[in-house]
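Q: Fold the following.
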Amino acid sequence: MKNIIKKVKSSAIVKNDGKNFLHFFLAFTVIFVALAVIIIQVMQLGMYRATDQNLHNLAQNRVFLEEAANNQFGTSDSQDSGFYGPNNSVIFYDSEGKSFMPSSESNGRISTNFVMSRLQKAMKFNEKQINTIQTVSVKNPYGDNWHYRYLTTSQFIITNSDGTVTPVYVQIFSNVDQIQDAMSRAMWVIVTTMITFWILSVIISLYLANWTLKPILAAYEKQKEFVENASHELRTPLAILQNRLELLFQKPTATIIDESENISESLSEVRNMRLLTSNLLNLARRDSGIKIEPEPTTATYFENIFNSYEMLTENAGKKFSGNLKLEGTVNLDQALIKQLLTILFDNALKYTDSEGEISVDVIKNGGFLTFAVADNGEGISDEDKKKIFDRFFRVDKARTRQKGGLGLGLSLAKQIVEAYNGKITVEDNKPKGTKFIVKIRVDSTISNPAKIFQKL
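A: Sure, this is the predicted structure:
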C-alpha cells in the first residue's frame, strides 16, 4: 500500500497538478494587482481633476495673482500674507528662486498665518517643476500632516515703484486634506477587497487545477484499464495456444486427424487474436478522429444489407425482419454506416437463442435518420446498460467468450455515432430482449417513394 501511495505522489499527473495550481495562482495574482493599480490611478485622476483644474485657472487669473502679490509684498491691508481662502495659498519667488515672502523670524511685516509659515519652510523652488502639478505634505506638530497640490508657473510679472518690471515665479497651493482622507479610505477598501479576492483566488486556483485534471485522470485511468484488459484478452488465447502446441509435442507420432481437436482449437484462438488486434487497431484509429466521407445513398444500399442479414439469420436458425422507410437520397459514409449496423446486428445475433427474432428499422424523418436494432434475447439489466459501451465490457464474460465476443464492438459503434454528432441509446424490447436506437442528422436531396423491406 505504501508503494502505491509513493508511486501516486511521484506520478507526472500529481506533479503537474502543482504546476497547474501555480499557473492559475500567478495568473490571478497578476490580474488582481493590475486591476488594483488601474482602479487607484483612475480614482486619483478623478478625485484630483477638479483641484488641478482650479490651480490652472488661478494661474491664469491676474486679479488673483495681483492681490496675492500685494498681500505678500506688504502693500495690502490684509494680515494673512500668502493665504487666500480656506484652501488656496501662494508663494512668490524671484529669478534666483528665493521667496519674496518674509519668514516668521523677520522683524518686518510677517505672515500671521501659521499654516503658511510651515508651508514656506517646507517648500524649495525647483525650476524643473514649472507648469507641472506636484504634491507635498507639510508637517503639522499638532496633528495629521497637511497635504497640498501645487502648480509652479512663471507667467506673472511685477511692476516696481520705479517703473521697472520683475518676472517672478509663482507657486499656487490647494489644500487636499479632505480628498486625501477620502483617498485613504477608498484605497483601504480597494486593497482589502483585492486581498480578499486574491485569497479567494487561491481556493479557485486549487479548484481549477483539480477540475482541469479530471479529464486527464479519467483518460489516464481508461488508458490503463484498456491496456490491462487488452493484455488479459491476449493472455488467454496465448495460454491456450501454448498448451495445445505442447500437447502436440508430447505426441510426435500422432497424425493430423488424431490431433484435429487441438489444431482446430488453436486455429480458433488465432482467429480470436486476429479479430482482437484488428479491433484494437480500429479503436486506436478512431481515437485519433473519424473522418466522415459522405456519398449519395439510396434505399437500395440498405436493401442489400438487409439481404445479407437475412441469409445470416436463416443459417443461424433465426428470423429477420427489416423495415426501411427512406425517401430520396441521403449523404452517408456507407462504410461507417455498414460497420455500425453490422456491429448492432452481430450483437443481437449472438444474444438470441435458436428461433429468435431480430429486426432492423431504418427510418428517415425530416433531417434525421434513425436506426433501430431489436432482438428478443435475454436482455440487459439497467446497471449493465450504463456500461455497455465501455471497452471490453461484457455482460456475461464466460458466455460472451464462448460466442466470440470481445467487448469492443459497441464501443466502436458509439464512436461512429459520435462522429456524426448523433446519439445511441439502449432500452428494453417489449416484451423481451434489447433494442439499440441510433439517431443521426443527414441531408436530403432527391425525393423518392418510401420503400418497405419485410421478410419473415
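
Q: drop to CA atoms for contacts and neighbour counts, all remaining ones
A: Fine.

Q: and Asp258, what element?
A: Per DSSP states H and E: Asp258 is located in neither a helix nor a strand.

Q: Give the burial count for it, as a bare number.
A: By other C-alpha atoms under 10 Å, 11 other residues sit near Asp258.

Q: Distance of it relative to Leu247?
A: 12 Å (C-alpha to C-alpha, to the nearest Å).

Q: Also Val191?
A: 83 Å.

Q: More neighbours: these two, which one.
A: Remark: of Val191 and Leu247, Val191 carries more neighbours, 17 against 13, as counted by other C-alpha under 10 Å.

Q: which residues touch the more buried one?
A: Going by C-alpha atoms under 8 Å, 6 or more residues apart in numbering, Val191 touches Ala36.

Q: any idea how far Glu221 is from it?
A: 44 Å.

Q: could you point out which element follows the helix or strand encompassing Ala68?
A: Using DSSP H and E, Ala68 falls within helix 62-73. Per DSSP H and E, the first helix or strand lying C-terminal to helix 62-73 is strand 83-84.

Q: And the contacts of that following strand?
A: Here strand 83-84 makes contact (C-alpha under 8 Å, 6+ apart) with Ala68, Ser89, Val90, Asn113, Met116.

Q: The structure of the following sequence is requested for comparison with the preceding one:
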Amino acid sequence: MNKTLSRKQRRNFFLMNVSAFAVIFVFLGMIILQLLSQTAYRETDQSITEMNHNPEFIQQEIARYRDDSFPENFHKEPPKSPSSNRFNTQIILWSKDGEILNKDAIGGRFSQMENLRLQTSQLEEIQTVTIQDDEDELVFHSLTKEYADNEIAYVQILSNVNQIQHSLTNFRAIVVGCMIVFWLLSIGISYWLSAVSMKPILKAWQKQQEFVENASHELRTPLTIIQNRLESLFRKPDQTILEESENIAQALNETRRLTGLTADLLTIARSDANQLMLEKEAVETEAFLTDLVVPFQEMAELEGKVFTLDVANSPTVVIDRKKVYQVIVILLDNALKYTKQGDTIEVISTKRSKLWELHVKNTGPSISKEAQEHLFDRFYREDRSRSKETGGYGLGLAIAKQIIEEHQGSITVKDVNPHGADFCIQLPLN
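A: Model prediction:
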C-alpha cells in the first residue's frame, strides 16, 4: 500500500472516529439537559398543584388577610405543606379590578411584586411569570384560579424558581464545558485509534504483497525451465523423442511441480476466504494411522531409517479425514526429507483429556528458535538451498497450520534432545 493511500485511509478513519465521538457527546448532552429541564421544576410544580387542590391553605391565607387589621394577629402564619417551601411560595389574593388585596400580609415582599399583573388567560394552568424590579429579575411558577367570593375574585399561587434557574444555568455551562473538553480529548484518542486501525490493514497488505512476490518467484523458475526445454525442442526439429527424452522429462517434472504448487496456493486462498469446507466424521485414529504410515515405513526402510508407530492409546475423533490425512503426510514427508540414514522417525498418538494429541518426531537436524517462530509462515524455508534439493516451496507447513486451525486445534514444534524436532498436533475429540 503506497504512502499516499495509507495516509488517506488513516485520515478517513480519524475523521470517522472524531465525528462519531462528536455525535455521541452531542446526543448525550442533549439527553442530560432535557431530562434535567423536565425534572428540575417537578417538585415546585407538584407543590403548587397540592396547594391548589387543598383549600385549607387558601382559606388560611384569606383568614390571615382579613385579620391583618388586628395588630396582634399580624404575624400569624398558616401551617406549612410537607412538600412545599413556604419561604419561596406566596399566595396572592386579587380583586375583580386586578388589585392585590393582601398587600399587608405579603409584607416586605410586596415591594418585589409591585409590577405583578393579573393574567386570566390560562386559569388552572401552571405558567412562568417574570417580574422585573430595580435590582433583579424574579422568575416564578404560577397558578391562577377563580375564587367565589364577593371581595376576592382570583387566587394566585406563586413559587420563586430563581435558585433553580441559576442552578440549571450553571449545570448547562458545566455540561457543555465537559463535552468540549472530552471531545478535544477524543481527537487525540481518534488519532491513536486511526493508527491502531491501520495496523492490521497494513499487515494484511504486506502479507499479500509478500505472498504475490513469493508465488511469482516460485512460479517463474519452473515456467522458465519448461520454456527453455520446449524452445530447445524447436531448435532441433530433426531429433527423435528418444533423443530429447531428457528435455521432455524435465519439462513434465516441472509441470507436475507447478500442478502441486497451484493446488497448494488454491488451498491457502480458500482458507483465507473462509471457503475451506470440512467434511467431518468419526475416525478411529488407530486404524487411520496404521494405514497411513505404511508407504512411509517402506520408504524409511529403503533409506536405512528407523520408523516407529505408537497407537496404543489412540482415541476416536471427529475430523475431516482427507484434510487431516494431508497434514500428517506433510509432516511425514518433511521428516523423511530432513533426516539421513540411521535417524529415527516416531509417530505417537494418544488421548490427553478432551484432546487427540499426535506427535511426529525425528532425530534429524534441530530447528533454531528463530526459525521455529516463522516455520509455519508461507514460503518460509530455513535452508533455501536444501529446499531446492528436496523440491519444497515452503507452503506445506502453512497449509497444515490452516487445516488444523480450521479444526479448532493447534500445531507446534519444539526441539528434541540432543537433536531433532517434535511436531505436535492437538485436536478436540468432538
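
Q: What does the TM-score come to for these two?
A: Put the two chains on top of each other and the TM-score (TM-score structural alignment, normalised by the length of the second structure) is 0.85; 413 aligned residues with a C-alpha RMSD of 3.1 Å.

Q: Residues touching the helix holding Ala68 of the first structure, excluding its own?
A: With contacts defined as C-alpha under 8 Å, 6+ apart, helix 62-73 of the first structure is touched by 58-59, 76-84, 90-92, 100-102, 156.

Q: 10 Å instead, please
A: Outside of helix 62-73 of the first structure, the residues that reach it under the criterion C-alpha atoms under 10 Å, 6 or more residues apart in numbering are 58-59, 75-84, 89-92, 100-102, 109-111, 155-158, 170, 172.

Q: Over to stretch 220-236 of the second structure?
A: Applying C-alpha under 10 Å, 6+ apart, the contact partners of stretch 220-236 of the second structure are 214, 239-241, 244, 246-258.

Q: Val360 of the first structure sits in which helix or strand?
A: Using DSSP H and E, Val360 of the first structure maps to strand 357-365.

Q: Read off where that strand ends up in the second structure.
A: Under TM-score structural alignment, strand 357-365 of the first structure corresponds to residues 344-352 of the second structure.

Q: The matching stretch vs the first structure - mean distance after superposition?
A: Taking mean C-alpha distance after the TM-score superposition for the first structure, the mean distance separating stretch 344-352 of the second structure from the aligned residues in the first structure is 1.6 Å.

Q: Quick one: distance of the longest helix anywhere in the second structure to the chain centre.
A: Using DSSP state H, we find that the single longest helix of the second structure is helix 162-235. Relative to the chain's own centre, helix 162-235 of the second structure is displaced by 15 Å; criterion: C-alpha atoms, centre = their mean, to the nearest Å.

Q: superposed on the first structure, where does that helix end up, distance-wise?
A: When the first structure is overlaid, helix 162-235 of the second structure sits 2.3 Å from its aligned residues on average, using mean C-alpha distance after the TM-score superposition for the first structure.

Q: Would you mark the buried spots in the very next helix or strand once past that helix?
A: Downstream of helix 162-235 of the second structure, the next assigned helix or strand under DSSP H and E is helix 245-272. By neighbour count with 16 or more other C-alpha atoms under 10 Å, helix 245-272 of the second structure contains the buried residues 247-248, 251, 254-255, 257-258, 261, 264-265, 267-268, 271.

Q: Could you do stretch 278-288 of the second structure as well?
A: Val283, Thr285, Glu286.

Q: okay, now Gly108 of the second structure: neighbour count?
A: Using other C-alpha under 10 Å, the number of residues around Gly108 of the second structure comes to 10.

Q: quick one: Glu210 of the second structure and Ile403 of the second structure, what's the gap?
A: As judged by C-alpha to C-alpha, Glu210 of the second structure and Ile403 of the second structure stand 21 Å apart.

Q: Check Leu36 of the second structure too.
A: Applying C-alpha to C-alpha, the value for Leu36 of the second structure to Ile403 of the second structure is 58 Å.

Q: More neighbours: which of these two?
A: In this view Leu36 of the second structure and Ile403 are compared by other C-alpha under 10 Å, and Ile403 has more residues nearby, 25 against 15.

Q: What helix or strand is that one located in?
A: Applying DSSP H and E as the criterion places Ile403 of the second structure in helix 396-406.

Q: how close does the next helix or strand after that helix sit to the first structure?
A: Going down the chain from helix 396-406 of the second structure, the next helix or strand is strand 410-415, by DSSP H and E. Comparison of strand 410-415 of the second structure with the first structure after fitting gives an average deviation of 1.0 Å (mean C-alpha distance after the TM-score superposition for the first structure).

Q: What residues in the first structure pair up with strand 410-415 of the second structure?
A: Mapped onto the first structure using TM-score structural alignment, strand 410-415 of the second structure covers residues 423-428.

Q: Buried residues, that stretch. List them.
A: Applying 16+ other C-alpha under 10 Å to stretch 423-428 of the first structure flags Lys423, Ile424, Val426, Glu427, Asp428 as buried.

Q: centre of the chain versus that stretch, how much separation?
A: Offset of stretch 423-428 of the first structure from its chain centre (C-alpha atoms, centre = their mean): 31 Å.

Q: Could you list the residues in contact with that stretch?
A: Residues outside stretch 423-428 of the first structure that contact it (C-alpha under 10 Å, 6+ apart): 370-376, 379-382, 385-386, 388-389, 410, 413-418, 433-441.
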